[in-house]
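Student: next one to model:
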Amino acid sequence: MNDPNPEVPAVARLGFDRFSHGLKTGEWQPFLDLLADDFSFWFPVGEFQGENVGKERAAAFFGYVSSIFDGGLSLTLTGVTYNESTVVFEFRDEGTLRGQPYRNRGAVAFDVRGDRIIAYREYLAIVVVPRAS
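Tutor: Reported below is the predicted structural model:
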């Protein structure tokens, strides 16, 4: 394996800080400003499930995320792993999802090229509780 480019974790960390800020405040423009024009993202569930392409689609996704977390979502970073072009951030999160308390663990991976984030993938520890009949 090649030695990681020192810019990769720095750009990704800036991205994670702006991502966290967006989740907490709903202010996404600083994060969106770090995205490459050919940005793509992958999300595991819902309307945005699967591969999504473009900054406009990303803006719609992050706007949607802010709309379902009343009062924002707070992240606590628990781990970071990286290689030549990808940085993975593990975290705990807490907030209110559509009026209900929400706590989860997750991970996001940012792929970096130069000073831009070119891709994002999110992995969640989703627990499905069957509804009572």
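Student: going forward, measure contacts and count neighbours with C-alpha atoms only.
Tutor: Noted.
Student: mind checking what helix or strand follows the top helix by length along the chain in sequence?
Tutor: Longest helix of the chain, by residue count under DSSP state H: helix 7-25. Downstream of helix 7-25, the next assigned helix or strand under DSSP states H and E is helix 29-32.
Student: C-terminal to that following helix, what's the next element?
Tutor: strand 35-43.
Student: show the contacting residues for the residue lying closest to Arg92 once chain neighbours are set aside.
Tutor: Nearest residue to Arg92, sequence neighbours excluded (C-alpha to C-alpha, 6 or more residues apart in numbering): Arg105, at 4.5 Å. Counting by C-alpha atoms under 8 Å, 6 or more residues apart in numbering, Arg105 makes contact with Glu90, Phe91, Arg92, Asp93, Leu124, Ala125.
Student: sequence B follows; please return its structure for comparison with A:
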Amino acid sequence: MNELTMKVAQQAFAAFARGLATGDFQPFFAMLTDEFTFWYPYGKYRGKFTGQEGKARIVAKCHDHMQAGDRLTFSPPHHITSSDTTVMFEFECKGVIRQQPYQGRIAIALDVSGEKISGLREYFGDVD
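Tutor: The predicted structure follows:
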């Protein structure tokens, strides 16, 4: 395990969680590299996007959450798995998405490059 990778990933995870809880994603956006890989399994943002398009997609997705008034609260992670460049967080999530109650189990993998996040992959269940 790389201590810097873990530290940066934990900071980014906390910033992303705060963004979904409050609608303020700016601290999370500040941690992203310009060249970014974003993978999402569902809906409008489904697919794998790389480079500047990847960053634009994650920013757009977060803005969509802000504009919709989505608010989610993350539990402390149940499991954290890491390598030298990636940290995976598994956790529970609950709140409101698309003006509907939501509760589910989620896993987010964050790729770390130096002191920035260069990728995010999200996996979840209980999607209607």
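Student: picking that back up, work out for me the element the residue nearest to Arg92 of the first structure sits within.
Tutor: For Arg105 of the first structure, the element it lies in under DSSP H and E is strand 100-113.
Student: counterpart of Leu20 of the second structure in the first structure?
Tutor: Using TM-score structural alignment, the equivalent of Leu20 of the second structure in the first structure is Leu23.
Student: that match: neighbour count?
Tutor: Residues lying near Leu23 of the first structure (other C-alpha atoms under 10 Å) number 23.
Student: how about the residue lying closest to it once chain neighbours are set aside, what does it touch?
Tutor: Leaving aside its chain neighbours, Leu23 of the first structure sits nearest to Leu73 (5.2 Å; criterion: C-alpha to C-alpha, 6+ apart). By C-alpha under 8 Å, 6+ apart, Leu73 of the first structure lies in contact with Leu23, Lys24, Asp93, Glu94, Gly95, Thr96.
Student: and Asp115 of the first structure, by the same measure?
Tutor: By C-alpha under 8 Å, 6+ apart, the contact list for Asp115 of the first structure reads Glu7, Val8, Val11, Leu34.
Student: in JSON lines, list these along with distance to Lys55 of the first structure and neighbour count.
Tutor: Shown next, in JSON lines, are the contacts of Asp115 of the first structure (distance: C-alpha to C-alpha, whole Å; neighbours: other C-alpha atoms under 10 Å):
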{"residue": "Glu7", "distance to Lys55 of the first structure": "22", "neighbour count": "15"}
{"residue": "Val8", "distance to Lys55 of the first structure": "20", "neighbour count": "23"}
{"residue": "Val11", "distance to Lys55 of the first structure": "18", "neighbour count": "21"}
{"residue": "Leu34", "distance to Lys55 of the first structure": "10", "neighbour count": "19"}
